[in-house]
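Undergrad: below: sequence and its predicted model.
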Amino acid sequence: MRMAQRIARAMLVALAAMLVLSNLIYASITARGEVGITTVAELILVGGVLVLVRSSRARRRAP
């Protein structure tokens, strides 16, 4: 079960990184710098990944 959780977490991190990088590349190409729905979705996704990572670290440290 832990291996499945690690794989799922790694996939979420990779997806968040791909979304952020693709949006940054698109913003640099268009040079408009608009904040749209995708940027909000990316922030929510990255925040969710950070919460997952922090909760897993807290569980490891707890006795």
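TA: Thanks, I have it.

Undergrad: CA only for contacts and neighbour counts going forward, please
TA: Noted.

Undergrad: so how far is M3 from T39?
TA: In this view, T39 and M3 are 30 Å apart by CA to CA, to the nearest Å.

Undergrad: and those two? Which one has more around it.
TA: T39 (15 against 8; other CA atoms under 10 Å).

Undergrad: then this one, side by side with the first:
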Amino acid sequence: MSEINTAKTAQEQLTKAHEKYMHAVNHRDTAVQIARQAGVSATELATHLGLSRQQVHKILKTETKQ
């Protein structure tokens, strides 16, 4: 039974970590959108965030749909 409790605890930790990750992604995506609206280029955003320009454009496209 302790193995089940251990697995359940691990699953709860993963769920919490995933929620924090999704919050961070949403925060980043919003910041990217705001920066782009302020005139920061996709290339500059990509460089500073360690992303490709394509990733930045995907973020911008996703944010526009919401």
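TA: Structure received. Note that the structure is predicted; figures quoted are calculated from it, not measured.

Undergrad: can you give me the TM-score here?
TA: With the length set by TM-score structural alignment, normalised by the length of structure 1, the two chains reach a TM-score of 0.52; 41 aligned residues with a CA RMSD of 2.1 Å.

Undergrad: against T62 of structure 2, how distant is the residue most central in space within structure 2?
TA: In structure 2, the centroid-proximal residue (CA atoms, centre = their mean) is V25; its distance is 1.7 Å. Relative to T62 of structure 2, V25 of structure 2 is positioned 12 Å away (CA to CA).

Undergrad: report the longest helix in structure 1, please.
TA: helix 2-30 (DSSP state H).

Undergrad: for the residue nearest to the centre of structure 2, give me its contacts.
TA: Contacts for V25 of structure 2 (CA atoms under 8 Å, 6 or more residues apart in numbering) come out as none.

Undergrad: what does it align to in structure 1?
TA: Mapped onto structure 1 by TM-score structural alignment, V25 of structure 2 lines up with A16.

Undergrad: distance of its match relative to N23 of structure 1?
TA: Taking CA to CA, one finds A16 of structure 1 at 11 Å from N23 of structure 1.

Undergrad: cool, and V35 of structure 1?
TA: For V35 of structure 1 relative to N23 of structure 1 (CA to CA), the value is 10 Å.

Undergrad: which one's more surrounded, those two?
TA: When neighbours are counted by other CA under 10 Å, N23 comes out ahead of the other of V35 of structure 1 and N23, with 17 against 10.

Undergrad: thought the more buried one was touching T39?
TA: Yes: here N23 of structure 1 reaches T39: they are 7.5 Å apart, a contact under CA atoms under 8 Å.
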